[in-house]
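Colleague: the sequence and its predicted three-dimensional model are supplied below.
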Amino acid sequence: MVSLPVVVAVSCLLGAAAAGLLSRFAGVRLSDGLLVVAPVVGVLGVGVAAALGAVPVDPALAAALALVLVASFGVVRALDRPRGRWFRRLRARLLFGVPWGSLVSILGVLAFYLFVQGGADGLYSPLTLPFTSWSYTYPLGVLTAPFAHSGYGHLYGNLVGTVVLAPLAEYAFSHFPTERGDGSFSSLRANPYVRAFVLFPLGVALVGLATSVFAWGPVIGFSGVVFAFAAFALVRYPLAVVVALTVRSAVSTLYSALTDPVVVTSAGASYGGPWWAGVAVQGHFLGLTLGVLLGVLVLAKRDRGPSALRLFAGTVLFAASLSLWAWWWYRGPASYVLYRAVGVLFVLAVGWVVATAVRAGRSREPLGWGTDISRRQAGVLLVVVPLAVMAGVAAPINYTTTAGSGLPADAVDVRDYQVAYAETVPNQRVSAIDVSLFGESTSVNASGVIVYSDRRALWTEAVSAGRLAFTGSSTVRVGGIGWEATVTAQRVGWIAQGGGAAYAVYLKPGDGDWRHVYSSEPAMADLTLAGKNVSIVIRDGVFYVALTQGGAVVGTTPIPRSGSSTTLAGIRFRHTNRALVAVFDGTRVTVANEEAYS
């Protein structure tokens, strides 16, 4: 095998030499040759090396894709001949043509995930519980939640959105004064360095904090700020935001193609709720509202701006594309209800409000209707009112604390955390304020691995009972700044023939010992042997075969180890091939099977 970087470097150098020859003898611009010919020759070199088996195919495809992207830019540049026009436009509003504030924000969020949440050690399983905004009584969570993420996929989605939308918002904000008479260094606020490296990142941080403070209940993630980026840009460039959504999808596809050039998969079982049950509609709407308010205050007074039609269309397309219509609620431990029609009506109303607020915000004429306020003030109020409503609702919800754990006495203690397994217990967070609406209630029961911390006002179903039944085991990470610990949950069970399942759950703190914490009800097989019913029962974490007749217990015996057998009341039970087989009077019948997990 040959090093792929060496193949790419040598091929591109040969391409650069060819570009030099074309420039000298064919009149081709050297810059065009370097941007087109060099990467094309690089692709040919990588292709030949991959065909000969000198380099692995997957990395070769990724390298070829990167080179083709460079060549594509070169072709467009050669055909368009911008003569610096593109860069001049960027430099007119951005310091050196670079969205520095966006870069600072992206690096800050990425650094928090890698080094504070421990993503550098476990990219797909970061520490999340201490960095969630559980309550106003837990300030650390409120301060860190907007910049933390629940996993790599969550981080990736928000960073892609930030990469695409934040520069557009920063371009609208501008590092240079846009009002007549203002000089770039006439004041600290007008200083482009201050605007790029201080004001824009500070605005991002404050918006993030607001999305945490005014969210309804626990939140984690940067998505509220991403919506604010889009909404801020919507005020000035509504259709550009819609185009940016397409770019967002393209960037995601390109990244996936670079990191996973070839994907092999097969059909299989999976576990999870509907995708829309994870959409934080209120948090996203909060970010959108904050962005529109800032846009009206900062941008609307600069020029006439887009028409109401563009504002309405841009807002509706943006909100619909990012699922702001996904109004959902719980209907049980693993059931949800989606109010799709209500959500679509809401999206249309948001479009109307944004268009009205922005257009009104550009006029200082009196509103009329017997009032003394201006249209601009009315436009601001149109956005402030929903913010005030959200803040008013958020306060009582986020001031709630957990009155108690409601957990079994055998919970595992890890510093200020308690980790336990329980089924059908009231969800202390969701049920904090019991309200019924549209036939649904906030009173919801929880089942699964539950984590509780009085100090952090934390009570959450970290792993649902259904997920644990599907996977068989799961690890919960608890901790705080500078420390973390793990608690592993494992489920073991038997499925009675024609009946239900009997299962036990065990917890293991870090390097500690396994602890039996839960036993289900017995599971009776749908068969009789010698007039006796056969059941699987659990005692102190040990599985037994029980024989009953006429409601009375005839006898019990532990299920033998795999490959062994035992006899009870003249019936021989053998544990073989993950099945419990009964042998009686020359007849063999499967009584139960071990649970299988994915």
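Modeller: Noted; the coordinates are in hand. Residues are numbered from 1 along each chain as shown.
Colleague: when you work out contacts or count neighbours from here on, use the C-alpha atoms and nothing else.
Modeller: Fine.
Colleague: quick one, strands of the stretch 251-400 of the chain?
Modeller: 328-332, 335-338, 366-368, 371-374 (DSSP state E, counting those that start in this stretch).
Colleague: number of nearby residues for the spatially closest residue to L127 that is not a sequence neighbour?
Modeller: Spatial nearest neighbour of L127, excluding adjacent residues (Cα to Cα, 6 or more residues apart in numbering): Q117 at 4.8 Å. Residues within reach of Q117, counting by other Cα atoms under 10 Å, total 29.
Colleague: what's the helix or strand containing V142 in contact with?
Modeller: Using DSSP states H and E, V142 sits within helix 139-144. Residues outside helix 139-144 that contact it (Cα atoms under 8 Å, 6 or more residues apart in numbering) are P130, F131, T132, S133, W134, S135, Y136, L209, S212, V213.
Colleague: from H149, how far off is the fifth one?
Modeller: Shown here: W134 relative to H149, a distance of 14 Å by Cα to Cα, to the nearest Å.
Colleague: for the strand or helix carrying T548, buried residues please.
Modeller: Secondary structure assigned from DSSP H and E places T548 in strand 542-549. Buried positions in strand 542-549, judged by neighbour count with 16 or more other Cα atoms under 10 Å: F543, Y544, V545, A546, L547, T548.
Colleague: does G217 touch N398 like I think?
Modeller: Yes - using Cα atoms under 8 Å, G217 is in contact with N398, at 5.8 Å.
Colleague: quick one, helices of the stretch 251-400 of the chain?
Modeller: Remark: helices assigned in the stretch 251-400 of the chain by DSSP state H, counting those that start in this stretch are 281-298, 308-321, 340-361, 375-398.
Colleague: so which of those is nearest G498?
Modeller: helix 340-361 (38.8 Å; Cα to Cα).
Colleague: angle of that closest one against strand 328-332?
Modeller: If you take axes from the mean of the first three to the mean of the last three Cα atoms, to 10 degrees, helix 340-361 sits at 150 degrees to strand 328-332.
Colleague: any residues touching helix 340-361, and which ones?
Modeller: Contacts for helix 340-361 (Cα under 8 Å, 6+ apart): 235, 292, 296-297, 300-301, 307-309, 311-316, 319-320, 324-327, 375-380, 382-383.
Colleague: tilt between it and helix 308-321?
Modeller: Using the same axes, to 10 degrees, helix 340-361 lies at 150 degrees relative to helix 308-321.
Colleague: just want the angle from helix 340-361 to helix 375-398.
Modeller: Computed by the same axes, to 10 degrees, the angle between helix 340-361 and helix 375-398 is 140 degrees.
Colleague: so the residue nearest the centre of the chain, which state does it fall into?
Modeller: By Cα atoms, centre = their mean, the chain has its centre lying nearest to H154, at 2.5 Å. For H154, the secondary structure call by DSSP: H, G, I helix; E, B strand; the rest coil comes out as helix.
Colleague: residues in contact with the residue nearest to it when sequence neighbours are not counted?
Modeller: Spatial nearest neighbour of H154, excluding adjacent residues (Cα to Cα, 6+ apart): G221 at 7.6 Å. With contact taken as Cα under 8 Å, 6+ apart, G221 is in contact with A145, P146, F147, A148, H149, S150, H154, L155, N158.
Colleague: please compare the first structure with the one that follows:
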Amino acid sequence: MPSLETVQWVLLTVVLPIITVATVLLSVAVVSRLHRADARWGDVARSRLVMGVPWGSLIVIALVWCVYLFVQDGITAFDDPVTIPYRAYSYFYPLGMLTASFSHAGPNHILGNLAAAVVVAPIAEYAWGHYPDERGAESSDSWRTDPWFRALLLFPLVVVAITIITSLFALGPVIGFSGVVFAFAAFALVHYPIVTIVGVLGVQGVLLTLYRALRNPIGIYVAESSPPSAPSWAGIAIQGHALGFFIGLVLGIALLRRRGHRPDALRIWIAILIFGFAQGLWQIYWFGGGNVFYLFQGPGVLIVTVLALVVTVAITATERPLVPERISRRFTRVRGPPSESAVARPLELARNSDDRSETSTDATALTAPLERISELAATPNSRDSSRLSSIGQRQAAFTLVLVVLAVLAGMAIPVNFFVLDDANVSSDAAVEIEDYTIQYAEDVEYELVSPVRVGPLSDAVALDASGVIVTSEERQLWAEVVPARQLEFSSEESIAVGGPGWRETVHVERIGWEPVGNDSVYQVEIWAEGDDPQLAHESNGSRADVRIDDQNVTMSSVDGEFTLEVESIETGEVETTTVPESNESTTAGGLAFEREDDTIYAAADGTRIAIANEE
């Protein structure tokens, strides 16, 4: 007979998820029968999609999953995929450039991106359509307009091309599909603004909540401290998101113009503004020294607001002149008085004569030649006025959108031409695996950033790195993969390096003591899987903020051993001993040192006091 624990496990992990899924499906069925619409949901989907299915979106999502499982080796360790070789470090590292936007940093990363893709990609594919014009027999006459070709090949190929473009023109060593998700969202917003914004703000959260509830019906959470970390927005590839968004905008606007559609301006403006704020496109930031981050939220909000208006004009405005004719004429008068041509006065007399003509047919016959002569004889100022008034509102706004896209892409080009001249880092020890070098170092210059002194950013000049650093000249790779403060909190970390078809794990461990009232004294060891640990770093000594029997106690790390130095304040004499093992004791300088669990005590003349605690 099964135990009570087994029955509970089956109920929670099998029965409850089945009931939840059945309830959701039943709800959809009931609501679909109650909802009185002009057309059934299936008919609406089939009107633009083959069999009503977004085949292209499914293929792209499956491709991203395959990269995570089989290229990044997520199938072996789902929570710990290989990420280091699949970032866009440099144009001189093609593998990273081609795979970065298909790869992900972990399970939460890929689930978040694909949940968003499940929402916005089908909307974008529906807007594009498997049937290029009206559904009918003629739609399959050309292979370019064949619905199955557009669904199974053309749409996925376009998405793959956009994915690679977001890698090539993203700023820094990015990883993730989010740039393409933003492109999907922008393309969908242009065509179906309200549906898209509801999907992004609501449906995506519903999908993630359902997944987490099905995967872990009852969660147990314990309040605990967390390591010092950068703000959440400091880990977002904001330039990559904006780049993808504007790529989607340009493609969406181009398709609208080709089809001659002009959507509602208010809906477009509201949707783009809400999306920009909700998805953090205003989070413009930069790095400073000493774990300082600059968030330009005021300028960011202003930029998003202005661009929402510009994009709305580019989508919905007419081709009325950007500069009215009246203002254009005033502008030309400011530039200088018009210089009349030699035929100006005769032409004016001829027009007046036509106006007094009794025969309208004769007047009409003479008007066209006179206007042509007037145009040919126009002065430069009048021609400038004509050019100014010929620039349409929609054309000007769309040109500005293209300029923003060019700026977003162009700023990444100099950075992505990065070449790593010297991968060596000052370190006592390093692990070498194939072309990788894994080492621990502190206060070394961050090789991938060369900021410029500008106003309030004058402190953000020399960015230093401390922690586990992975380098590879072959891959143009220099990365701080585990910050020193994170290792201080966790004590041990594992780093996966590798490439297509292989992976190796390197372990790093920090052991240390914290003298009372002062900084920690620690050692860092590093080793590859299956090898012996080797000492990679030793910190400086630190004195306990206590005095016993007129003596100071300093803890140090020497050649892999922790030592206690006892210094007499009166004579300056120093005696040294090693830190005793657990529940053992030792003496130095007349002081007795006892180690009880994670604490070291010093005793003399009946006085006993704690001097250090293990990290």
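Modeller: Good, I have the coordinates. Small disclaimer: the values here were computed from a predicted structure and weren't measured.
Colleague: counterpart of the residue nearest to L127 of structure 1 over in structure 2?
Modeller: Using TM-score structural alignment as the criterion, Q117 of structure 1 maps onto Q72 of structure 2.
Colleague: pretty sure that match contacts F102?
Modeller: No - counting by Cα under 8 Å, Q72 of structure 2 does not reach F102; the two are 10.1 Å apart.
Colleague: circling back to that earlier point, residues in structure 2 aligned with the strand holding T548 of structure 1?
Modeller: Against structure 2, strand 542-549 of structure 1 falls on residues 561-568 (TM-score structural alignment).
Colleague: now the matching stretch on structure 1. Mean distance?
Modeller: Following the fit onto structure 1, the mean deviation recorded for stretch 561-568 of structure 2 is 1.2 Å by mean Cα distance after the TM-score superposition for structure 1.
Colleague: which residues sit against that stretch?
Modeller: 550-557, 573-579, 588-589.
Colleague: and what of stretch 131-145 of structure 2?
Modeller: By Cα under 8 Å, 6+ apart, stretch 131-145 of structure 2 touches S47, R48, L49, D146, P147, F149, R150.
Colleague: report the two of those residues separated the most.
Modeller: Maximum distance among those (Cα to Cα): 16.6 Å, for S47 and F149.
Colleague: hey, which strand is longest across structure 1?
Modeller: strand 483-496 (DSSP state E).
Colleague: give me the mean distance between it and structure 2.
Modeller: Looks like 0.8 Å for strand 483-496 of structure 1 (mean Cα distance after the TM-score superposition for structure 1).
Colleague: that strand corresponds to what range in structure 2?
Modeller: Going by TM-score structural alignment, strand 483-496 of structure 1 sits over residues 502-515 in structure 2.
Colleague: cool, stretch 418-427 of structure 1 as well?
Modeller: Residue span in structure 2 matched to stretch 418-427 of structure 1, by TM-score structural alignment: 437-446.
Colleague: and that stretch, what's buried?
Modeller: Quick answer for stretch 437-446 of structure 2 (16+ other Cα under 10 Å): T437, I438, Q439, Y440, A441, E442, V444, Y446.
Colleague: check stretch 324-336 of structure 1 too.
Modeller: Those would be L324, W325, A326, W327, W328, Y330, R331, G332, P333, for stretch 324-336 of structure 1 by 16+ other Cα under 10 Å.
Colleague: distance-wise, check the fifth one relative to S212 of structure 1.
Modeller: This means W328 of structure 1. W328 of structure 1 is 20 Å from S212 of structure 1, by Cα to Cα.
Colleague: list the contacts for V497 of structure 2?
Modeller: V82, T83, I84, P85, Y436, R503, E504, T505, V506.
Colleague: may I see the buried residues of the helix or strand it falls within?
Modeller: Following DSSP H and E, one finds V497 of structure 2 within strand 492-499. Across strand 492-499 of structure 2, burial judged by 16+ other Cα under 10 Å covers E492, S494, I495, A496, V497, G498, G499.
Colleague: got it, and stretch 296-311 of structure 1?
Modeller: Buried, per 16+ other Cα under 10 Å, within stretch 296-311 of structure 1: V296, L297, L299, A300, K301, G305, P306, A308, R310, L311.
Colleague: in structure 2, what stretch matches the helix holding V142 of structure 1?
Modeller: The aligned range for helix 139-144 of structure 1 is 94-99, by TM-score structural alignment.
Colleague: mean shift of that stretch relative to structure 1?
Modeller: Per aligned residue, stretch 94-99 of structure 2 averages 0.6 Å (mean Cα distance after the TM-score superposition for structure 1).
Colleague: which helix or which strand is home to L61 of structure 1?
Modeller: With DSSP H and E as criterion, L61 of structure 1 is part of helix 57-80.
Colleague: that helix: how far from the chain's middle?
Modeller: 30 Å (Cα atoms, centre = their mean, to the nearest Å).
Colleague: on average, how far is it from the matching bit in structure 2?
Modeller: Once fitted to structure 2, helix 57-80 of structure 1 is off its aligned match by 1.8 Å on average (mean Cα distance after the TM-score superposition for structure 1).
Colleague: which is the next helix or strand following that helix?
Modeller: That would be, after helix 57-80 of structure 1 and using DSSP H and E, helix 85-93.
Colleague: for the next helix or strand after that next one, which positions count as buried?
Modeller: Downstream of helix 85-93 of structure 1, the next assigned helix or strand under DSSP H and E is helix 100-111. Neighbour counts over helix 100-111 of structure 1 (16+ other Cα under 10 Å) mark W100, G101, S102, L103, V104, S105, I106, V109, L110, A111 as buried.
Colleague: how near is the counterpart of the second one in structure 2 to W65 of structure 2?
Modeller: G101 of structure 1 is assigned G56 in structure 2 as its aligned equivalent, the criterion being TM-score structural alignment. Separation of G56 of structure 2 from W65 of structure 2 (Cα to Cα) stands at 14 Å.
Colleague: please identify the most buried of the helices of the stretch 251-400 of structure 1.
Modeller: Among the helices of the stretch 251-400 of structure 1, helix 281-298 has the highest mean neighbour count (mean count of other Cα atoms under 10 Å), at a mean of 24.
Colleague: tell me, that one lands on which residues of structure 2?
Modeller: Taking TM-score structural alignment, helix 281-298 of structure 1 hits residues 238-255 over in structure 2.
Colleague: quick one: contacts of the matching stretch?
Modeller: By Cα under 8 Å, 6+ apart, stretch 238-255 of structure 2 touches 128, 166, 169-171, 174, 178-188, 190-191, 280-281, 283-284, 314-315, 401-402, 404-405, 408-409.
Colleague: what's the answer for stretch 437-448 of structure 1, then?
Modeller: Here stretch 437-448 of structure 1 makes contact (Cα under 8 Å, 6+ apart) with 329-333, 421-427, 430-436, 461-466, 468.
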